[in-house]
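Asker: Sequence plus the predicted model coming up.
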Amino acid sequence: MNLEEITLLCRQATEELINIAKLSPGDLLVVGCSSSEVLGERIGTNSSTDVAGAILEGILPVCREHEIFLAAQCCEHLNRALILERQAALARGLELVNVVPQPKAGGSFATAFYNACQKPAAVEHIRAQAGMDIGDTLIGMHLADVAVPVRLSMRRIGQANLVCARTRPKFIGGQRAHYDQQLL
C-alpha cells in the first residue's frame, strides 16, 4: 500500500466516523496510531514519519472541515499523553503538561500532529466524543464514559487493525425512563 492510498483510506475513515458518530463542531476526536503496524510490523518497532504524515494528511483536513478538534495520542513512553491545539485544551479547562513528542518517544503520528498544530499543547487526560485506533494503540482511556463500537466500511489501514468508537450520554433512570432518540 502506498502513501496516497493510506491518505485516502484515512480521509474516508474519518468522514465515515464523523458522520456515524454525529460529531458536532467543537467535539474531540482522539486518534491513536502505530505507523509500525500500518507497515505490518510490531507496534513500536518501525516508526515511520512518512506513514504518519500520510495518515495525518488524511485525517486533519477532514477534522478541520467539520470543525472537530483532533487529539493525537502519544505512545506509552509518554504515558499516552495527548497532543491537541492549545485553544481546544484551554477551552476545556485541561491541565497542560510539558512534553514534545518525538518519533521514538511519543510516536510518529503524535509528532507529525504536534508539528502541524498552530499552537500545540500536551495534556494527560481528555473525554473525547469519538475515537479512531489505528494499530491497536488502546485509545479507550480517552473516550467519554459510554463508548459504542462503530463499524466502518474498512477494517484496516495498511496492515493495521482499525477500530473506531463513538460515545453517548449515560442512560439514567429505570424501566419507566424515556430517552432522547437523537442522543443514542
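Answerer: Looks like it came in fine. Numbering: from 1, shown residues only.
Asker: all contacts plus neighbour counts: C-alpha atoms, from now on.
Answerer: OK.
Asker: What separation do you get for the one residue sitting closest to the centre of the chain and L17?
Answerer: Central residue of the chain (CA atoms, centre = their mean): V31, 1.4 Å from the mean position. To L17, V31 is 12 Å away according to CA to CA, to the nearest Å.
Asker: Is F109 located within a helix, as I assumed?
Answerer: Yes. With DSSP: H, G, I helix; E, B strand; the rest coil as the criterion, F109 is assigned to a helix.
Asker: put this beside the first:
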Amino acid sequence: MMTPIDQIKQQLSQALQDLHKAFPLTEEALLVVGTSTSEVIGAHIGTNGSHEVAEVIYRELEQLHKDTGVQLAFQCCEHLNRALVLDEKVAKQRGYELVSAIPIRKAGGAMATYAFKKMKNPVLVEEIQADAGIDIGDTLIGMHLKKVAVPVRSRVKSIGEAHVTMAKTRPKLIGGIRAVYEKTDEHE
C-alpha cells in the first residue's frame, strides 16, 4: 500500500512530467515553485508547515534540476513578502537584486526554509520573472511569472490535499490584424 509521502512524490513527479511536456524545462529556464506544505497535508495554508513534505518535494525538484538543468526558485510565504530562494549564481546571472532575510518556517514557510538549508549558495531576491511555475496549495506565484502566463493542465489536480496549478509563459503577441506570428515561406 502506498504511503502518503509516496503518493505526494508520485503526484509531483507526474505533474512535473506534464509541465515539462508542455514547456521544455532546460538550463535556460527558471521554474518558480510555490508550496504550502500545510495544504499538502490537509491543513489551512500557513498553519502546519511540514519538514517531511518539504523534503520529498525538494528531492523531486532537485532531481528535475539534475535531469534537465532547469533553475529553481522557491517562493517564501507572505511574511517575507513572497521573496524567493534561489542559487546565488542564478540570481546574479539574471541581474536580480538580493535582499537580506533568512526564511524560517514561521516567516518564509517550510518549503522555502528547507530549500534555503539544502541549496549550496542560497540567496533571497524580492522578485523574478520565471519562465514556468508550479503552485502547490494556491500560494499565488503569478507575480513571479513573465507577463504572458498560459495555464498548463495536468492529469494531477492535487498533490496530497493541495490544489495544484501550473503555468508556462510565452512572448507577448504584439501588432494588429496585419501582424504575423509564425514564420512561413510565404512571409519571407
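Answerer: All right, it came through fine. All values derive from a computational prediction rather than experimental measurement.
Asker: Got a TM-score for the pair?
Answerer: Comparing the two superposed chains by TM-score structural alignment, normalised by the length of the first structure, the resulting TM-score equals 0.94, with 181 aligned residues with a CA RMSD of 1.2 Å.
Asker: ok, back up a step: give me the aligned partner of the residue nearest to the centre of the first structure over in the second structure.
Answerer: For V31 of the first structure, the equivalent position in the second structure is taken to be V33, counting by TM-score structural alignment.
Asker: what does A89 of the first structure give?
Answerer: Matched by TM-score structural alignment, A89 of the first structure corresponds to A91 in the second structure.
Asker: for P61 of the first structure, same thing?
Answerer: Using TM-score structural alignment to pair residues, one finds that P61 of the first structure aligns to Q63 in the second structure.
Asker: Show me which strand runs longest in the first structure.
Answerer: With secondary structure taken from DSSP state E, the first structure has its longest strand at strand 160-167.
Asker: mean deviation (superposed) between that one and the second structure, please.
Answerer: Mean deviation of strand 160-167 of the first structure relative to the second structure after superposition (mean CA distance after the TM-score superposition for the first structure): 0.3 Å.
Asker: so that strand corresponds to what in the second structure?
Answerer: Residues 162-169 of the second structure are matched to strand 160-167 of the first structure when aligned by TM-score structural alignment.
Asker: And for stretch 118-126 of the first structure?
Answerer: On the second structure, the counterpart of stretch 118-126 of the first structure by TM-score structural alignment is residues 120-128.
Asker: who touches the matching stretch?
Answerer: Contacts with stretch 120-128 of the second structure, where a contact means CA atoms under 8 Å, 6 or more residues apart in numbering, come from 81-89, 91, 96-102, 116, 144-145.
Asker: Narrow those residues to just the buried residues.
Answerer: A residue is treated as buried here by neighbour count (16 or more other CA atoms under 10 Å); on that basis the buried members of these are 82-88, 91, 96, 98, 102, 116, 144-145.
Asker: Those in helices, which ones?
Answerer: 88, 91, 116 (DSSP state H).
Asker: so which of the residues you listed comes closest to L25 of the second structure?
Answerer: Proximity to L25 of the second structure was ranked across these by CA to CA; first place goes to A91, at 17.8 Å.
Asker: Now do the contacts for the closest one.
Answerer: Residues near A91 of the second structure by CA under 8 Å, 6+ apart: 97-98, 123, 125.
Asker: Just send those back as JSON lines, with distance to L25 of the second structure too.
Answerer: Listed next are the contacts of A91 of the second structure as JSON lines, based on distance: CA to CA, whole Å:
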{"residue": "E97", "distance to L25 of the second structure": "24"}
{"residue": "L98", "distance to L25 of the second structure": "25"}
{"residue": "V123", "distance to L25 of the second structure": "22"}
{"residue": "V125", "distance to L25 of the second structure": "22"}
